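# from the sequence below, what's the structure:
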Amino acid sequence: MHRGPRGARLTEVGRSVLPHMEAVLSRVGLMEQEASALVEHGAMSLRVATFPTAGALLLPSAVRQLAGQGVKVSIVEGELPSVVDALRAGSVHIALVYSQPGDPLDLGEGFVLRPLLEAPLLLALPAGHHLAALDSVPLDRLRDEGWIMGASDWDPCDRMLSRACAQRGFEPVRVMRTDDYAILKGFVATGLAAALIPRLALTGYESELDLAIRPVDGSVLARQVSVAMLRSTVSGPAGKLCEELEVRAQRIVATWHNGTG
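Got it, this is the predicted structure:
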């Protein structure tokens, strides 16, 4: 801290340390909340951040199991950047995140990242599209299609699509951006564009929406869903939630393999 005639201001060293101190204070705040919950209600507390599709399928049964063990769970939902920011800032104990297979998120030494499942990315086309008759669609036959992509440039699925298209000599043309899969399905059904959609985001009623869902032939397109947590919380409720999430993920993958999900 440097004091001058106009008051105190941070030195360069202070400015560099400030983000780390904010994270530490946030984690201290979490500890205080846990202690307060334990004193008042006899229960441990756990704060979880998740992106929407994982929050819908993976979390509910896992959270129910923890609630039955006396753990008070609160959940915040957001897109990947805000989920990662919340974990790094220490405002949540554990987070569901995703990345490209083989390219895990780099969260730093203070965090543990455990893979849960690899969710295939499938092609969404209008039911009347001429390629919808195929069991799987070669990506190079989609070079003239417009694409609905994620709302932000960081989207791992979009980067994966762009790389796969580049390997086939073309660049996907973006005609719309959204992170809402209900909106995406609606616009694909009208014939506006094609899109990639995670298996986790399928409801089983896509045919009733005039959609055709097909695998992409010759391309392994998927996203790795993982659970990330502070290393210091692995042995507590966060570790228990991770175990429940692993069980739930195994069940989901089993339904994919036997064709019931």
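
# can we go C-alpha only for contacts and neighbour counts from here?
Fine.

# pretty sure residue 156 contacts residue 103?
No: with contacts defined as CA atoms under 8 Å, residue 156 does not count as touching residue 103, sitting 9.9 Å away.

# compare the two (neighbour count), which wins?
Set side by side, residue 156 and residue 103 show more neighbours around residue 156, with 19 against 11, by other CA atoms under 10 Å.

# thinking again about what came up before, list residues touching both of residue 156 and residue 103?
Between them, residue 156 and residue 103 share no contacting residue under CA atoms under 8 Å, 6 or more residues apart in numbering.

# state the distance from the nearest residue to residue 37 once chain neighbours are set aside to residue 66.
Closest residue to residue 37 apart from its sequence neighbours, by CA to CA, 6 or more residues apart in numbering: residue 43 at 5.9 Å. To residue 66, residue 43 is 11 Å away according to CA to CA, to the nearest Å.

# please generate a structure for the following sequence too, so the two can be compared:
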Amino acid sequence: MQLELRHLVAVCRIAEAGSLGRAARRLGVSQPSLSAQLRRIERVTGGELFTRSRYGMEPTPLGRLVLATAGRVLSEMDALGTHARAVPAGAPLRLGCILLVLLDTLLERTDLFLPGREVTVDLEHSVTALSRGLGGGRYDAIVYGEVNDHEVPLPDGALARTLIAGEPFAVRLPEDHPLAARDAVDLADLAGESWMTLIEDDDGGPEALVEACARAGFAPALRYRIADRRMSYEMVARGRAVSLSQPGAPAAPGTVVRPLAGSPVTGRIRLAWHRAALPAHEAELLFAAAARAYEATVDNHPFHRAWWDAHPELHPV
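Sure thing, here's the model as predicted:
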């Protein structure tokens, strides 16, 4: 693992908050997730960055060195973001996304709703990196997901709208799986499976899965973290794992997507933009394009269409 800006942000928030719990709340992640991230950072830096005392988390000498460097780097990135906002008229709209199913059709919709406006799209595997890129001037707007109650902290100057609320997650199974013939799958029946997640799931997904499985009476075996969506489909097809799936995810050879009974895991899809970079009318048009892109996915699976038709109150306005 290499250190990234989001790792520096995490270290700074721990130092500012004085505890992992308070820092996790400020970052919008769970405390176990932040604790695991800190251990990975410490492996890269070569030693402990904090010690626990009666006053909370205090930086070690190595921690103070890392914090001083992090402060300079983040300050310079913020300054760079300020300069990056001064883009010439007619410059491309810079859009950042995570791996959402609507991404496949989003560019077509932006061509319709923003004709003549060049749009560039970068795909990130980390929601934290997207948010940081929005604040630092790399992106004018971002499209991202949040799972269950997880909330992604946004930078100053950012505005956001919820595109889809309460989307029920499904499960992707091998087509010859004993549960593949069911109309819906009980999470408890997946207790013995190996699970796959994306390599950087900081949208609350792994935590939501663990909590849902705990309510179903088991702890999931999170064996694989893979960045490539096509590779993850191939591993499911070979029977190596099962995975959470957006309900509009495309069909893939050798796999099926089935809804989870009772919708134990739900998600939100959101659009955020920096008000200094994107005029309000363009933000409205981008929102409309994203809404149409999502609607294009609802017929990928009959159960998704049924959910969509049954919940008009959740449709984007």
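
# go through the second structure and flag its longest helix.
Counting by DSSP state H, the longest helix found in the second structure is helix 61-84.

# tell me the buried residues in it?
For helix 61-84 of the second structure, the neighbour count (16 or more other CA atoms under 10 Å) marks 62, 63, 66, 67, 70, 74, 77, 78, 81 as buried.

# next SSE after that helix?
Scanning forward in sequence from helix 61-84 of the second structure by DSSP states H and E, the next helix or strand is strand 93-97.

# superposed on the first structure, where does that following strand end up, distance-wise?
For strand 93-97 of the second structure, the mean distance from the matching residues in the first structure following superposition reads 1.2 Å, by mean CA distance after the TM-score superposition for the first structure.

# quick one: contacts of the helix or strand following that strand?
Counting by DSSP H and E, the next helix or strand C-terminal to strand 93-97 of the second structure is helix 103-113. Applying CA under 8 Å, 6+ apart, the contact partners of helix 103-113 of the second structure are 97, 117, 119, 285, 286, 288, 289, 290, 292, 293, 296.

# would TSV of the buried residues of helix 61-84 of the second structure with distance to residue 251 of the second structure be doable?
As requested, the buried residues of helix 61-84 of the second structure are exported to TSV (distance: CA to CA, whole Å):
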residue	distance to residue 251 of the second structure
62	49
63	47
66	46
67	46
70	43
74	42
77	41
78	41
81	39
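
# out of the contacts of helix 103-113 of the second structure, which end up buried?
Among the contacts of helix 103-113 of the second structure, those classed as buried by 16+ other CA under 10 Å are 97, 285, 286, 288, 289, 290, 292, 293, 296.

# so of the contacts of helix 103-113 of the second structure, which ones are in helices?
Within those, residues falling in helices by DSSP H are 285, 286, 288, 289, 290, 292, 293.

# so which of the residues you listed would you say is closest to residue 125 of the second structure?
Proximity of those to residue 125 of the second structure (CA to CA) peaks at residue 290, which lies at 18.9 Å.

# that closest one touches residue 102, doesn't it?
Yes: between residue 290 of the second structure and residue 102 there is a contact under CA under 8 Å: 7.3 Å.

# pretty sure residue 128 of the first structure is in a helix, no?
No: read with DSSP: H, G, I helix; E, B strand; the rest coil, residue 128 of the first structure is coil and lies in no helix.

# number of nearby residues for it?
Count around residue 128 of the first structure with other CA under 10 Å applied: 14.

# map it onto the second structure.
When the second structure is aligned by TM-score structural alignment, the residue opposite residue 128 of the first structure is residue 176.

# how close does its match sit to residue 250 of the second structure?
For residue 176 of the second structure relative to residue 250 of the second structure (CA to CA), the value is 18 Å.

# picking up where we left off before, now list whatever residues contact both of residue 43 and residue 66 of the first structure.
Residues touching both residue 43 of the first structure and residue 66 by CA under 8 Å, 6+ apart: residue 72.

# all strands for the second structure, in order.
With DSSP state E as the criterion, the second structure has strands at 50-53, 56-59, 93-97, 119-123, 141-147, 158-168, 170-174, 194-197, 221-225, 242-245, 255-259, 266-274.

# could I get those strands in a markdown table, plus columns for distance to residue 308 of the second structure?
Below are the strands of the second structure laid out as a markdown table (distance: least, CA to CA, whole Å):
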| stretch | distance to residue 308 of the second structure |
| --- | --- |
| strand 50-53 | 48 |
| strand 56-59 | 47 |
| strand 93-97 | 23 |
| strand 119-123 | 27 |
| strand 141-147 | 18 |
| strand 158-168 | 9 |
| strand 170-174 | 14 |
| strand 194-197 | 25 |
| strand 221-225 | 30 |
| strand 242-245 | 16 |
| strand 255-259 | 13 |
| strand 266-274 | 14 |
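
# between these, which gets nearest to residue 14 of the second structure?
strand 56-59 (7.5 Å).

# against the first structure, where does the closest one fall?
Under TM-score structural alignment, there is no match for strand 56-59 of the second structure anywhere in the first structure.
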